[in-house]
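# model the structure of this input:
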Amino acid sequence: MSIFKKDPLQIIAFQGYGTDTHFYARGRALEDESINLESQKIWHLAINTWKRFETDEIINVGINIKLPNNTIIKGVTDNKGYYKVEENLKNLEALTNEEGWLSFELSYNNVNIKRTIQNENRFPGEILIPSSKANFGVASDIDDTILHTGVVSTLKWRVIYNSIFKNAKSRLPLKGAADFYHQLHRGASGENANPIFYVSHSPWNLYRYLELFLKQNQFPKGPILLRSLSNFLKKKPEGEKPQKQKEILNLLKTYPELPFILIGDSGEHDPDIYMEIAEEFPDRILAIYLRSVKHKKRMLRVRGLVENYKTTMVLLVESSEQAIEHARENGFIAS
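Modelled structure (predicted):
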């Protein structure tokens, strides 16, 4: 018997999305490192950051997904512990709640696995199937769009500092952002349940951190779409689309009848990514909102792009109030 106690196993389900006929779920199987997301002690914050990135993955193992109607879907984790499960089914919308969320249960398919907390081989998950009442979807960046991160700071030192030395509950959202997103979610009728998708270049290791931040600051619930740490660290091959762009293009493909509003910031690549998407889908992008950042050179470049852009509405916003006013004038939210 080993003198070292092994950590229990867990399955982390990333909130995903699907349709009435297509189930699509992602997540990761890991040892449970007991990360305390709420502690504000410097030592705990540093240890928790280490745990988020020094993960012990459960690789090449089978998992089961049990739907509310007792349908079982099978999947397998890859060599990084991630799973991606897709299945064509019928009448999934009938299994959702009024907001469109379909809850399910995950488990390791090996019945002999006992290294789970209290030997409970059951883990919750859910995906969003947008309501038929939805008039549009929203794809929003996170960094410096709704969360102060310092992505334009020299060498991105503020991003590093904030991720290590601040817990999710102490991070501040940009003023008025949550209210704006709730109004977009409710839509013009006040009851549209327009889906909100949060898309970021951050690695999946920060998923629960960002999930807690959104919940703590009362943003509308929505899938959080990130990327693997290996892709985060390696240089992107020439000509390959950024992961954020791929995710938004997949949303447009998944919901061909649903137009979208894109929200980002003017600090890095959002203007270029969003405008390229609008060129490819000119009738599907209702508007692009870009939050201004405090970086003179980058703002000059973005203003030059926006001034001559005619494909869809692009608004550089200094505040959430300005975005709300524009959305109200254009019938996206209730007047």
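# please count neighbours and contacts with C-alpha atoms only from this point.
Will do.
# what segments of the stretch 51-200 of the chain are strands?
Ranges of strands in the stretch 51-200 of the chain, per DSSP state E, counting those that start in this stretch, are 62-66, 72-76, 82-88, 101-108, 123-128, 137-140, 196-203.
# mind checking which of those is nearest Asn162?
Ranking the strands of the stretch 51-200 of the chain by distance to Asn162, with C-alpha to C-alpha as the measure, places strand 196-203 first at 13.2 Å.
# I'd like the structure of this one too, to check against the first:
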Amino acid sequence: MPLLRTPPVIFPFFGHRSVTRLRIAGRALRNRPPRWDHDSRLAKMRALASHFASREYAGLPIQLEIRAPSGESSLHAGFTDDEGYLDFDLPLENWAMPRQTEWETICFTWNDGEGAQSAEGYVLAPGEDSDLAVISDIDDTIIETGITGGFRSVLRNWQRILAQMPAERVQVPGSDRFYGALSGGLLPAAAGKHLPATRHPFFYVSSSPWNLFAYLTTFIQSRGLPLGPLELRDWGLNRETFGSASHGRHKVLAMQRLLDFYPDLRFALIGDDTQGDLVAFAQIVLARPDRIAAIFIRQAGEAHSPEEEQAKADIGRAGVPLWLGSEYDMGRQFLDRIGLAHDHEAERIVETVSETGSGSGSGQTE
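Prediction:
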């Protein structure tokens, strides 16, 4: 079939919902589903390049079917935008939340010119028994990029970026055990559910492009890390995409949206010191200190800048527990001491922070 006549396919992203709102997005592309089983370096590079050279389908009519906890279904119509994106942000009429966190299913339908097509998507619903959620960065927080040392590091580690499949990428050591402890444990899948959920819902915020959604979720799932909705970016060849300030701005806005979406949850924030996470997290803490249960920063970069030192001071004055360390195994010890590794009583973090002391890798409140 000629390239320009390749039929469109909807690739859903992970969504999430509350009692009153449901949000899910996706993209219509003239691309085949991704494959991660290539052997040769050239095939791997072609596979990754194909995700950035996406062929979008604009103006495609879409229908979204959602099903209430009562079993009643409803249809919602929309169109893809100029870059093929679709985004549904729907009001709900007091939908009950599940007792425990779980993934619910939705369905996109469209006509690709050859007939009716459908694609199943997943929506995370935090459980009633969860009083804590987690927002995590991705690059150099759970997946090593090798580019924290400047341009020379990029040259040394180009294969990680351009020629490695998810199974070949280097996971940050100890992140699976640390995240497993913070997640509250894996819950048994409910009947008919296809994705595993953790007691504490996880969300990932990254400056990576939406083109890498399938790549990143494959990495997360294959390494035993908690699955969760991703907040990524639409990259363009402009200052808004590549300017250093844009990384922090994107993360702050994404975190603010999640805090607004779930006003009854407190959040733990996890990041690293290579892309301004400390400064971004401090902005959230200064605006809403009562909503942040703890902050965890993996130290992977160089000495902290004056702006980062100020951010640490701001977090400390707000009374939010702050862990700084290079090894997640030490972070696990911090979780144990503040009582967060084995239960979901987030209030105990603040009550016991004075007992954690200070120092790199063990917990710090400045």
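# care to give me the TM-score?
Once the chains are laid over each other, their TM-score by TM-score structural alignment, normalised by the length of structure 1 reads 0.87; 325 aligned residues with a C-alpha RMSD of 2.9 Å.
# quick one, helices of structure 1?
For structure 1, the helices defined by DSSP state H occupy 42-53, 157-165, 177-186, 207-216, 229-233, 243-254, 270-280, 296-307, 320-329.
# now render those helices as TSV, adding mean neighbour count.
Below are the helices of structure 1 laid out as TSV (neighbours: other C-alpha atoms under 10 Å):
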stretch	mean neighbour count
helix 42-53	16
helix 157-165	16
helix 177-186	21
helix 207-216	18
helix 229-233	12
helix 243-254	17
helix 270-280	18
helix 296-307	14
helix 320-329	17
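# any chance of a markdown table for those helices, columns distance to Ala287 of structure 1?
Conversion of the helices of structure 1 to a markdown table gives the following (distance: least, C-alpha to C-alpha, whole Å):
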| stretch | distance to Ala287 of structure 1 |
| --- | --- |
| helix 42-53 | 36 |
| helix 157-165 | 28 |
| helix 177-186 | 12 |
| helix 207-216 | 23 |
| helix 229-233 | 28 |
| helix 243-254 | 14 |
| helix 270-280 | 9 |
| helix 296-307 | 12 |
| helix 320-329 | 9 |
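# relative to Leu102 of structure 1, which of those helices is closest?
Taking C-alpha to C-alpha, helix 243-254 is the member of those nearest to Leu102 of structure 1, at 16.7 Å.
# where does that closest one end up in structure 2?
Following TM-score structural alignment, the aligned partner range for helix 243-254 of structure 1 in structure 2 is 250-261.
# what's the mean deviation for that stretch versus structure 1?
Average distance between stretch 250-261 of structure 2 and its aligned residues in structure 1, after superposition and using mean C-alpha distance after the TM-score superposition for structure 1, equals 0.7 Å.
# before we move on, back to that, which stretch among the strands of the stretch 51-200 of structure 1 is buried most, on average?
Looking across the strands of the stretch 51-200 of structure 1 with neighbours counted as mean count of other C-alpha atoms under 10 Å, the highest average goes to strand 137-140: a mean of 25.
# could you measure from Ser54 of structure 2 over to Leu258 of structure 2?
28 Å (C-alpha to C-alpha, to the nearest Å).
# which residues touch Val320 of structure 2?
When the contact criterion is C-alpha atoms under 8 Å, 6 or more residues apart in numbering, the partners of Val320 of structure 2 are 285, 289, 292-295, 350, 365.
# could you measure from it over to Leu212 of structure 2?
As judged by C-alpha to C-alpha, Val320 of structure 2 and Leu212 of structure 2 stand 33 Å apart.
# report the central residue of structure 2.
Here the mean C-alpha position of structure 2 is nearest to the C-alpha of Tyr204 (C-alpha atoms, centre = their mean), at a distance of 1.5 Å.
# which residue in structure 1 aligns with that residue?
When structure 1 is aligned by TM-score structural alignment, Tyr204 of structure 2 is paired with Tyr198.
# got it, and Tyr122 of structure 2?
When the structures are aligned by TM-score structural alignment, the residue of structure 1 matched to Tyr122 of structure 2 is Glu126.
# leaving aside the residues next to it on the chain, what's closest to that match?
Ser103 (4.2 Å; C-alpha to C-alpha, 6 or more residues apart in numbering).
# that neighbour contacts Ala94, correct?
No - counting by C-alpha atoms under 8 Å, Ser103 of structure 1 does not reach Ala94; the two are 11.7 Å apart.
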